[in-house]
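J.: Starting from these lines, generate the structure:
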Amino acid sequence: MSSSARRLLILDDDPGVVDFLRESLEEKGYETVGLSSPHEALARVRLEEFDLVITDIEMPEMRGTELLTAIHEVKPNQLVLFITAFGSIESAVAAVKAGACDFVTKPFKIEVLLLAIERALRERQMRREIVRLRTALPTESPGDLVARSPAMRKLLDIARRAARSDATVLLTGETGTGKSCLARFIHDTSSRRDAPFTQLNCAALPTNLIESELFGVKRGAFTDAREDRVGLFVSAGEGTLFLDEVGELPLETQAKLLHALETGRVRSVGATAEVAVRARVIAATNQPLETLLREGQFRPDLYYRLNVIRLEVPPLRERREDVVPLADLFLSRANDRHSREVLGLSAAAMKRLASYSWPGNVRELANLIERAVALSEHDTLLPEDLDFPQKDDEVAALLMTGAEKGVPLEEIERAYIRRVIEAHGGNKAAAARVLGIDRRTLHRKVEG
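T.: Down below sits the predicted model:
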């Protein structure tokens, strides 16, 4: 391994030892910083990046094991190599168990120390490559989807079967759950995989443009129609047309979409003739279409035409086994996007991810990890790197989600009680005290 640009911090209470090690290692191409004070060394580690810290284990100002603990509090993955006298081998072994990468015993030849340094740096590089490649290896989770949880494995199994047919698919679920990823998975698994996958967010366009986008427009049909343009039904060819937020379509456009689905033909805005289309349609909504039906905002005939195969994408809080694998996936992508080398998440950070309620679902997790990777000063993400909303914001998000989806008060209450239990580490007695109810009442409300 080339020692080029490898930066080492050398610490020993004997300045003569420090000078000797610096001179020997710099001759081998390493960049070194030499110190005799553990407190000064800890301050430098906080502010600067070192590939390896080499320190004596027995120092009057601070023991090396204490320094190791202090270093790992600020940089959990900092490599630390101990130099120890023969009588302190037991302490050195204990330090390795506590997180040091290796130790060498005095007296030693410089070649022995060099081998230990190279081994430590090589093993760290291998761990980084493992982290980098982990999400690139084939797994049970295809594409952008992670399916460690039983709920997602069942969903993907049904999606694979749906891909074998040409039936219309309706994807439902909260915002940010990954409905567009599932639509892409169905397309990529189907016989249409080599044809285009075309998508339209029905909520992103004004009403007067949706029809021309879907069905095409003839030159002169309206003021800005300066040339003929085919719509997405035609440009999708024999592929898949994914209509996201289909519940946002105006009623007039719903009627034309129903006609296209029933006849396999569309008419461009301003045209007199229809053309045949062969695209398979997958629609998605985060709104309960049944509510829109009752309110007269969605056509019953279109609802039944779309609702041939219905797949409900579960919210992230109901598939907690997927949270950490998803975080790994987003971390790897954020590393590539921001040219960072964050190795992973600390155990405490993973525990925090697993206990959060995720009102914004997978999209919220992706944004949180990307922000953490972009701003973190560590090579491992710590809880303080994760910018979770304040508790008041979590409660507001829960209430907002409930209001938008028309969730009954009883379910909102149950979700809030579960959140309080999670916040108290599963301690139901403590949660009951905070809520001002007895444990029997808490159990009844949670179990419904």
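
J.: Please make it C-alpha for all contacts and neighbour counts, starting now.
T.: Will do.

J.: Show me what the longest helix seen in the chain packs onto, helices and strands only.
T.: Ranked by number of residues, the top helix in the chain under DSSP state H is helix 110-134. Under the contact definition 3 or more CA pairs under 8 Å, 6 or more residues apart in numbering; DSSP states H and E, helix 110-134 sits against strand 102-105.

J.: Not counting the strand it packs on itself, show me its contacts.
T.: Outside strand 102-105, the residues that touch it by CA atoms under 8 Å, 6 or more residues apart in numbering are 80-86, 89, 92-93, 96, 112-113, 116, 120.

J.: and if you look at stretch 134-148?
T.: Applying CA under 8 Å, 6+ apart, the external contacts of stretch 134-148 come out as 152-153, 156, 178, 181-182, 185, 321-322, 325-326, 328-329, 332.

J.: top of those by neighbour count?
T.: Within the contacts of stretch 134-148, S332 tops the neighbour count with 25 neighbours, counted by other CA atoms under 10 Å.

J.: among the contacts of strand 102-105, which ones are buried?
T.: Among the contacts of strand 102-105, the ones that count as buried by 16 or more other CA atoms under 10 Å are 80-84, 89, 92, 96, 113, 116, 120.

J.: Can you pick out the most distant pair from the contacts of strand 102-105?
T.: F86 and A120 (21.3 Å; CA to CA).

J.: Another for comparison:
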Amino acid sequence: MSYSVLIVEDEPVLARNMHTYLERHGIGCQLAASGEEGLELLEAERPDVVLLDHNLPGKTGLAVLRLMREREPNLPVVMATGHGSEQVAVDAMRAGAYDYLIKPVSLHQLKQVLDRAVQQQRQAQELRHLRAGSAVTLPEGQGIAALVGDSAPMQRLRGRLRQLVEADAQMTDGFAPAVLIGGETGTGKELVARALHFEGPRRNGPFVEINCAGLPSQLVESELFGHERGAFTDARERRIGLVEAAHGGTLFLDEVGELELATQAKLLKLLEDHQVRRLGSVRARTVDVRVLVATNRSLETMVKEGRFRDDLYFRLGTLKVNLPPLRQRQGDVTQLALLFLARSARRYGKGPLVFSAEALQRMEAHNWPGNVRELANTVEQCAMLAGDPVIEADDLPLPVALEAGFAGVAPLNTDPLPTSLPDAERRLLLSALERNRWNVTQAARALGISRDTMRYRIDKFDLREGGPAV
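T.: Presented below is the predicted three-dimensional model:
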């Protein structure tokens, strides 16, 4: 069993012996030589159990014990002293000590007591989760029920998630394996991560999310694992990373394929040993955290290209959840569109809004390269601009025509073949713009690129409405 212990002991030789023996058995240790130092480390390190000496300089062990119990009521504290008496033992137990040891104590016996304290504390924590489960109300839109859709792919997805939640609840050691959530952009990977957290036994713990692509590469490692003061130029104070902040809960890493190889190695260490080391620190700390990762990229391809560690990929591949694209969810577009329309109408203070039959048919026929996110944004735009209670097909900000391949892009086979790659790119851009009546946003969406990229390429090829076709 892996855990961390804070040893508050003023005898340096004894403290070092305990430290060496316990770390040899895979137990992370922090040492404090006084009660005041022990209270500081309690806040910074969040150990799983404390070994507290009774006779300390400054604050007495009993005084420190009472303060620790005030700050961490569920933390087991084992009291030890070289001057045992029945009254001291009684006082310690009344103050909330888990057990009381009289020195000299064998290191083997010490480990047994600490093991038992941590095990019972974890069982009690699990029992509290189970008892509170029926009383816990899921945050709106955070559970499995938030994954709307009656298509066969969505029914299979919800069944898979329920299996994972049930397996998570039956685990005994507290360290749940990582889950890899795959799917195209906009399919709802974050919703799946939240469903696994809020439906599972960690629902009362924190849900910490980080987008690995949204931070500069030089900051990702510090954000995840934290740093000590002076670890780098701007590290003016110690900072706990998001991994430690998620202790007892779930850490969700979106766009995990964007992590650099060095950070991937640290993530692998976390998954294998459940330990984290802050930048600039020599100590590893044990954390109890469920890791969920998501990606819209092929990690298998990245492994072959040497851009993703194969050992991390295999570790993440133990449990996989793949989200279906919206184009494969027959019938779900209408159900989602009506749901989004009702929400958007309330948001913008509109009365009841409805789609015409032709509008729903056009949405069902659209390829939706941006998946559910694109559908939600499209419906919100319709609700925001709606002047009438009925939204017609012409009101939809979708390409006028849908062709095979690129939605809304005219086929090129009626024109002479392009003579160069830039010529082919220019024709494709011009076709998309003409098909979408020179609406840059819609043309960019049809091509699967950003609006800024589309603007850049319009300027690059000097494209103008009404200008020459070639």
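
J.: After superposition, what's the TM-score, could you say?
T.: Once superposed, chain against chain, the TM-score is 0.56 (TM-score structural alignment, normalised by the length of structure 1); 261 aligned residues with a CA RMSD of 2.2 Å.

J.: a strand runs through R229 of structure 2, doesn't it?
T.: No. Counting by DSSP: H, G, I helix; E, B strand; the rest coil, R229 of structure 2 is located in no strand; its state is coil.

J.: Just tell me what it corresponds to in structure 1.
T.: For R229 of structure 2, the aligned position in structure 1 is occupied by R219, per TM-score structural alignment.

J.: just to revisit the earlier point, restricted to helices, list the contacts of strand 102-105 of structure 1.
T.: 89, 92-93, 96, 112-113, 116, 120.

J.: okay, these in a markdown table with distance to Y356 of structure 1 next?
T.: Formatted as a markdown table, those follow (distance: CA to CA, whole Å):
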| residue | distance to Y356 of structure 1 |
| --- | --- |
| I89 | 43 |
| A92 | 39 |
| V93 | 38 |
| V96 | 33 |
| V112 | 47 |
| L113 | 45 |
| A116 | 41 |
| A120 | 36 |
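
J.: from those residues, which is closest to L375 of structure 1?
T.: When those are compared for distance to L375 of structure 1 (CA to CA), A120 wins out at 26.8 Å.

J.: Please report how far the closest one lies from F103 of structure 1.
T.: Separation of A120 of structure 1 from F103 of structure 1 (CA to CA, to the nearest Å): 10 Å.

J.: Show me the helices in the stretch 51-200 of structure 2, by range?
T.: 61-71, 86-94, 107-133, 152-169, 189-199 (DSSP state H, counting those that start in this stretch).

J.: Packed most tightly, which of the ones you listed would that be?
T.: Among these, helix 189-199 has the highest mean neighbour count (mean count of other CA atoms under 10 Å), at a mean of 23.

J.: Mean per-residue distance, that helix versus structure 1.
T.: With mean CA distance after the TM-score superposition for structure 1, helix 189-199 of structure 2 departs from structure 1 by a mean of 0.9 Å once superposed.

J.: Can you tell me which helices and strands that helix packs against?
T.: In this structure, helix 189-199 of structure 2 packs against helix 152-169, strand 179-182, strand 250-254, strand 290-295, with contacts taken as 3+ CA pairs under 8 Å, 6+ apart.

J.: Tell me the counterpart of R127 of structure 1 in structure 2.
T.: Under the alignment (TM-score structural alignment), R127 of structure 1 maps onto nothing in structure 2.

J.: what about R127 of structure 1, neighbour count?
T.: The burial count assigned to R127 of structure 1 is 13, neighbours taken as other CA under 10 Å.

J.: any idea how far A284 of structure 2 is from the closest residue to M68 of structure 2 other than its chain neighbours?
T.: What sits nearest to M68 of structure 2 in space, not counting adjacent residues and going by CA to CA, 6 or more residues apart in numbering, is L39, at 7.1 Å. L39 of structure 2 is 19 Å from A284 of structure 2, where distance means CA to CA.
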